[in-house]
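>>> Quick one, structure for this:
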Amino acid sequence: MSQHVVFSLPETAQLWVAKLALTFHKVNERTTLAHRQHWGPVRIQKMLWPEATGVCHVILVHPPAGIAGGDHLSFDIRCIQSAHAVVTTPGAGKWYKTNQKKAYQFINLHVQENSILEWLPQETMLFNGAHAHTKTTLHLDQHAGCILWDMLVIGRQARHETFETGQYHSEMVIQRDNQLLLHDVLHFVGHDRFLNSSLGMNGHAVLGSFFAVAPNGLRNLEQLDHDIDQMRDLITRMQVPVQITRLNELISARYLGDDVRQCHDAFAALRAKCRQMWWQLDEAFPRIWRT
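Predicted structure coming up:
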């Protein structure tokens, strides 16, 4: 049965704290919530079951629609007992100008046993003057599978805004059975050489990262290389600036360009391909993406 518990207020808080913890499990061939906790303005907007296989689609909402100076958001998402959850957001996230105050976001994902998690937030916009610190940590059991992505838009493109002041620090850590698969760090400050260097953003405004871990029985390296060939063929037909590689048993794709919709569509196509190859599932795009 779903539980709804409120976090207690931290004793020493100079920050605006918001927390959300969710645990998904599988009951009678359908994934549902086993546990829910929240404190502050983060909620589940809606849970849907659009797939015949009982996969649970969840929309997370942060009503302020962005992260301001002094904010401290944390998410703890767990899939247990062969659950399969698809988690997304209703729209673009935002890191607002903070007037030198730091803002934080921590995302902890745990995928246990034979479970599957798809962590698919929509893009995040980094405003000029933001001081943003974010870390995503994914813990996988040996038999678990996962698809996740992150899309960063630097500056408000409609205003031709660039990142002149502030700081951005992002980490992505992926572990399986306490073995490190990936530790990806991105750090830059306002007017950083990285933003225009050919070894960095090269003047582009959108950077996307896509990661996928196949289920245990499909991690043969030759099989993964064959899967990547199919994914590359798909990207070639779409004619988008995405590069795909394999880091041992982890599949990684990167987008570098200026069109976040193009990035989203490319990653959605890669996700659909992984679902079909590994779990024999249809693409089943979250409905919120079409609104």
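
>>> drop to CA atoms for contacts and neighbour counts, all remaining ones
OK.

>>> Could you tell me whether Arg237 really is in a helix?
Yes. Secondary structure of Arg237 (DSSP: H, G, I helix; E, B strand; the rest coil): part of a helix.

>>> For it, give its distance to Gln230.
Separation of Arg237 from Gln230 (CA to CA, to the nearest Å): 11 Å.

>>> How about His4?
Look at His4 and Gln230: by CA to CA, they are 43 Å apart.

>>> Neighbour count for these two, which is higher?
Gln230 (16 against 13; other CA atoms under 10 Å).

>>> mind checking the SS state of the more buried one?
helix.

>>> From Asp150, how far off is it?
22 Å.

>>> all helices for the stretch 101-250 of the chain, in order.
Taking DSSP state H, counting those that start in this stretch as the test, the helices found in the stretch 101-250 of the chain are 221-238.

>>> ranges for the strands of it?
Ranges of strands within the stretch 101-250 of the chain are 103-111, 116-120, 124-126, 131-140, 145-154, 167-176, 179-189, 206-213, 242-247, 250-257, based on DSSP state E, counting those that start in this stretch.

>>> Compute the inter-axis angle for the fifth one and strand 131-140.
For strand 145-154 against strand 131-140, the angle between stretch directions is 170 degrees (axes from the mean of the first three to the mean of the last three CA atoms, to 10 degrees).

>>> Quick one: residues in contact with strand 145-154.
For strand 145-154, the surrounding residues in contact (CA atoms under 8 Å, 6 or more residues apart in numbering) are 111, 114-127, 162-163, 205-216, 260, 263-264, 267, 271.

>>> please redo it, this time with the cut-off set to 6 Å
116-120, 123-126, 205-215 (CA atoms under 6 Å, 6 or more residues apart in numbering).

>>> what does the longest one give?
By CA under 6 Å, 6+ apart, the list of residues contacting strand 179-189 from outside reads Gly166, Gln167, Tyr168, His169, Ser170, Glu171, Met172, Val173, Ile174, Gln175.

>>> what about 8 Å?
Contacts for strand 179-189 (CA under 8 Å, 6+ apart): 163, 165-175, 194-195, 247-248, 250.

>>> Over to the last one?
Residues lying outside strand 250-257 but in contact with it, judged by CA under 8 Å, 6+ apart, are 181, 201, 204-214, 228, 241-246, 263.

>>> Filter these down to the buried ones.
181, 201, 204-214, 228, 242, 244, 263 (16 or more other CA atoms under 10 Å).

>>> contacting residues for Gly66?
Applying CA under 8 Å, 6+ apart, we find Gly66 in contact with Gly93, Lys94, Trp95, Tyr96.

>>> Any idea how many residues pack against the nearest residue in space to the first one that is not next to it in sequence?
So that's Gly93. Once flanking residues are discounted, Gly93 sits nearest to Thr124: 4.4 Å by CA to CA, 6 or more residues apart in numbering. Neighbour count for Thr124, taken as other CA under 10 Å: 19.

>>> another one to check against the first:
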Amino acid sequence: MFVNALPFDGAPALRQRAAGRVSFAAAALDGRTRPMRIEESGSMRIRLPKGEGAGLDAVLVNTAGGIACGDRFSVEVEAQAEASVTVSTPAAEKVYRSDGPVSNLSVKLTAGAGGRLEWLPQETILFDNARLDRKLEAAMAADASLTLLEAVVFGREARAEHVVDGLFIDRWRIRRGSRLVYADTLWLDGPIADLLRKPSIGNGARAFATLIHAAPDAEARLESVREQLSPGHCCDAAASAWNGLLAVRFCAVTIEALRAAICPFLVTFRAEPLPRVWLS
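From the prediction side, this is the model:
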């Protein structure tokens, strides 16, 4: 006679999912930008490497090592009046396969009067059957400067990674004062590879980046930006400007081609070297 010593009730196993939150604020004091508030929880951390300039560099670190089914992260960054903050990450963020649950990433940015806030994380790499819902909300004063860059890669060709299916929702909202001045939503659900092959969506590209610059001088910079975006064989790019905003889009087949385009562009556009963690 056999006895089942380990009863099984058929319920799915509970997963240990990651969650993390960072809330950070910086202010201008004595001609330099200094941290005023740092709150951390879970697997999200923020580090402030020493720099020689008047601005402050902040580096977000996900100690979970990536994002997977059902993980939840939130980031809040505030550059108060006259403060200058650049936020980056030490490596690409990887979003792994999910068997159903959707991961969530929420980013809230605030730039006060005369403030300068740059959101410059390294690229997000999605694997096959990854499921991510990302939301970026920014609020800025009328005379503030806000620069946002996000790069997304659907599998790395050099490592034979191919994204066939998945879910990627990416929502951006920017408010100047109390007025909504920019809204953009990307929603790819299901056969992502087939969708990206369509000429109206990706035309075969698998690596994309969007830069939004919102500032009093945004529209005046359009022609100089277009001169930087000379046609290349590896990465297509275009720029437009309206309503105090400058938008630049990049698309390429590989992550290497994308980085080869956006890295020199950022150096010229910002008139500063890349964040140091981009080069580590």
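
>>> What residue in the second structure is paired with Leu250 of the first structure?
Matched by TM-score structural alignment, Leu250 of the first structure corresponds to Leu245 in the second structure.

>>> what's the distance between the closest residue in space to its match that isn't next to it in sequence and Pro191 of the second structure?
Nearest residue to Leu245 of the second structure in three dimensions, chain neighbours excluded: Ala214, at 4.6 Å (CA to CA, 6+ apart). Distance from Ala214 of the second structure to Pro191 of the second structure, counting by CA to CA: 34 Å.

>>> other SSEs contacting the helix or strand Lys94 of the second structure falls within?
Here Lys94 of the second structure sits within strand 93-95, counting by DSSP states H and E. Strand 93-95 of the second structure sits against strand 124-126, with contacts defined as 3 or more CA pairs under 8 Å, 6 or more residues apart in numbering; DSSP states H and E.

>>> got a list of contacts for the strand it packs on?
In contact with strand 124-126 of the second structure (CA under 8 Å, 6+ apart) are residues 92-96, 150-156, 163.

>>> Of the residues you listed, which is the nearest to Val61 of the second structure?
Relative to Val61 of the second structure, the closest of the contacts of strand 124-126 of the second structure is Glu93; by CA to CA it sits at 9.5 Å.

>>> Contacts only, for the closest one.
If you count contacts by CA under 8 Å, 6+ apart, then Glu93 of the second structure has Gly66, Ile67, Gln122, Glu123, Thr124, Ile125 around it.

>>> Mind doing that once more with 7 Å?
By CA atoms under 7 Å, 6 or more residues apart in numbering, the contact set of Glu93 of the second structure is Gly66, Glu123, Thr124, Ile125.

>>> what would the strands of the stretch 101-250 of the first structure look like in TSV with distance to Trp16 of the first structure?
Listed next are the strands of the stretch 101-250 of the first structure as TSV, based on distance: least, CA to CA, whole Å:
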stretch	distance to Trp16 of the first structure
strand 103-111	9
strand 116-120	24
strand 124-126	19
strand 131-140	14
strand 145-154	23
strand 167-176	19
strand 179-189	24
strand 206-213	28
strand 242-247	37
strand 250-257	33
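
>>> of these, which approaches Ile59 of the first structure most closely?
Taking CA to CA, strand 116-120 is the member of the strands of the stretch 101-250 of the first structure nearest to Ile59 of the first structure, at 9.9 Å.

>>> what comes up buried for the closest one?
Ile116, Leu117, Glu118, Trp119, Leu120.

>>> Which two of those have the greatest separation?
Distance extremes for the buried residues of strand 116-120 of the first structure: the farthest pair is Ile116 and Leu120 at 12.8 Å, using CA to CA.

>>> Can you tell me the closest non-neighbouring residue to Gly177 of the second structure?
Nearest non-adjacent residue to Gly177 of the second structure (CA to CA, 6+ apart): Ala141, at 5.4 Å.

>>> returning to what we had before: now list the buried members of the contacts of strand 179-189 of the first structure.
163, 165-168, 170-175, 194-195, 250.

>>> May I see those arranged in JSON lines, with distance to Tyr104 of the first structure as well?
Converted to JSON lines, those look like this (distance: CA to CA, whole Å):
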{"residue": "Phe163", "distance to Tyr104 of the first structure": "18"}
{"residue": "Thr165", "distance to Tyr104 of the first structure": "17"}
{"residue": "Gly166", "distance to Tyr104 of the first structure": "14"}
{"residue": "Gln167", "distance to Tyr104 of the first structure": "12"}
{"residue": "Tyr168", "distance to Tyr104 of the first structure": "10"}
{"residue": "Ser170", "distance to Tyr104 of the first structure": "10"}
{"residue": "Glu171", "distance to Tyr104 of the first structure": "12"}
{"residue": "Met172", "distance to Tyr104 of the first structure": "14"}
{"residue": "Val173", "distance to Tyr104 of the first structure": "16"}
{"residue": "Ile174", "distance to Tyr104 of the first structure": "19"}
{"residue": "Gln175", "distance to Tyr104 of the first structure": "22"}
{"residue": "Phe194", "distance to Tyr104 of the first structure": "22"}
{"residue": "Leu195", "distance to Tyr104 of the first structure": "22"}
{"residue": "Leu250", "distance to Tyr104 of the first structure": "27"}
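
>>> so which of those would you say is closest to Leu224 of the first structure?
Leu250 (8.9 Å).

>>> how much space between the closest one and Ile107 of the first structure?
Counting by CA to CA, the gap from Leu250 of the first structure to Ile107 of the first structure is 19 Å.

>>> residues touching the aligned residue in the first structure for Met44 of the second structure, list them.
Matched to the first structure by TM-score structural alignment, Met44 of the second structure sits across from Val42. Val42 of the first structure is in contact with Ala18, Lys19, Leu20, Val61, His62, Pro63, counting by CA under 7 Å, 6+ apart.

>>> Considering those, which possesses the most neighbours?
Counting by other CA under 10 Å, top hit in the contacts of Val42 of the first structure: Leu20 with 23 neighbours.
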